[in-house]
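*Asks:* Quick one, structure for this:
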Amino acid sequence: MIVEEVVANIDQLDPTILASTHKEKVYLESSDLVKRIQRVTTDHGKEIGIRLKEARDLQAGDVLYMDEKNMIIVEVFPDDLLIIQPKSIKEMGTIAHQLGNRHLPAQFEENQMLVQYDYLVEDLLQQLEIPYMREKRKVRQAFRHIGHSHD
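*Replies:* Predicted coordinates:
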């Protein structure tokens, strides 16, 4: 089977459809969410080729296939993350500036900044006394690195 488009996301589906449908899952690393072409295997051993026509990233919960009885859903493995919780706008600005200088991608959930674990960032957070915790957590989207040069 070759998947060329995402059918929907489970967040958009009627709960009664979700409850009555058999679900297979494709487990991906968050870094694989940006790949438009890849070969994957479901948790039931079915091989699937993904070749997305649309230039888009996969997300946790994306439905790759669905019929009346079955669906195949993208599930994401947890990432090793630093969950940064600044106490003030000054702390947020300071750490955002420092991470921006390193070109590190970040995601935001409520009052938390999420970055992939890096011992140098952890050392920096300790030096700046900015509250954080290290945690394995699933992210919905890939951490996308954006190329940039200082000309």
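*Asks:* only C-alpha atoms for contact and neighbour calcs from this point on.
*Replies:* OK.
*Asks:* In stretch 3-11, which residues are buried?
*Replies:* Across stretch 3-11, burial judged by 16 or more other Cα atoms under 10 Å covers 3-6, 9-10.
*Asks:* just stretch 111-123 next, same as before
*Replies:* Buried-residue list, stretch 111-123, by 16+ other Cα under 10 Å: 113-117, 121-122.
*Asks:* Also this sequence, please, to line up against the first:
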Amino acid sequence: MIVGDTIKRTGEWTEAADTITLDESARHRRRMAMVSDGGIAFLLDLPEALLLVDGDAILLDDGRLVAVKAKPEQLLEIRGHDARHLLALAWQIGNRHLAAQLLDDAILIRRDDVVRSMLEGLGARVTETEAAFDPEGGAYEPSGHHHPAETARS
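*Replies:* So this is what the prediction gives:
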């Protein structure tokens, strides 16, 4: 079986043989059998789990590159009245241990009707959106967490 054991980050490569489109949970892996969008079957076998982001590439042991594309997901975009209000909303989201992507003026979370209702009850402006989801890493995640701002919205 073909093996992919090296990740080339955005800007470290120029041409890929194929693409693989993955949601956030499938982009955070260490070892997994995968099939590219064009049908290349390979084993992702990394030394540690990494979050792959849109624009990264997986180097296969036969020399080909498979470009990673972030699959748009159904999300909620949360906005507050001002920065202080948005911080209070972020605290509520964190208190529920929800994965969240922090933008300059909004927070993205996976769609959840119960959480949406709670946030709207706290005065948040909540809209549905579809975008790549790159939530913040945990406190114990390695310091090399790759989180580019340009993947924040589509």
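*Asks:* Next step: the buried residues of stretch 111-123 of structure 1 restricted to strands.
*Replies:* Members of these lying in strands (criterion: DSSP state E): 113-116.
*Asks:* Same list (these) but as CSV, adding distance to Ser30 of structure 1.
*Replies:* CSV is the format used below for those (distance: Cα to Cα, whole Å):
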residue, distance to Ser30 of structure 1
Met113, 17
Leu114, 13
Val115, 12
Gln116, 10
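*Asks:* quick one: the counterpart of Glu135 of structure 1 in structure 2 from Leu65 of structure 2, how far?
*Replies:* Using TM-score structural alignment, the partner of Glu135 of structure 1 in structure 2 is Thr129. In this view, Thr129 of structure 2 and Leu65 of structure 2 are 31 Å apart by Cα to Cα, to the nearest Å.
*Asks:* Repeat that for Leu51 of structure 2.
*Replies:* Where Leu65 of structure 2 is concerned, Leu51 of structure 2 sits at a distance of 17 Å (Cα to Cα).
*Asks:* Just want to know which of these two has more residues nearby.
*Replies:* Leu65 (23 against 19; other Cα atoms under 10 Å).
*Asks:* if I pick that one, what's in contact with it?
*Replies:* Each residue near Leu65 of structure 2 by Cα atoms under 8 Å, 6 or more residues apart in numbering is listed here: 15-18, 57-59.
*Asks:* can you rerun that using 10 Å?
*Replies:* 4, 6-8, 13-19, 56-59 (Cα atoms under 10 Å, 6 or more residues apart in numbering).
*Asks:* Check Leu59 of structure 2 too.
*Replies:* Counted by Cα under 10 Å, 6+ apart, Leu59 of structure 2 has contacts 3-8, 13, 16, 44, 65-67.
*Asks:* Give me the secondary structure label for Val26 of structure 1.
*Replies:* What DSSP: H, G, I helix; E, B strand; the rest coil gives for Val26 of structure 1 is strand.
*Asks:* can you count the residues close to the counterpart of it in structure 2?
*Replies:* Aligning on TM-score structural alignment places Val26 of structure 1 opposite Ile20 in structure 2. When neighbours are counted by other Cα under 10 Å, Ile20 of structure 2 registers 21.
*Asks:* Ile20 of structure 2 against Phe42, yeah?
*Replies:* No - with contact taken as Cα atoms under 10 Å, Ile20 of structure 2 and Phe42 are classed as non-touching, separated by 11.2 Å.
*Asks:* All set now, cheers.
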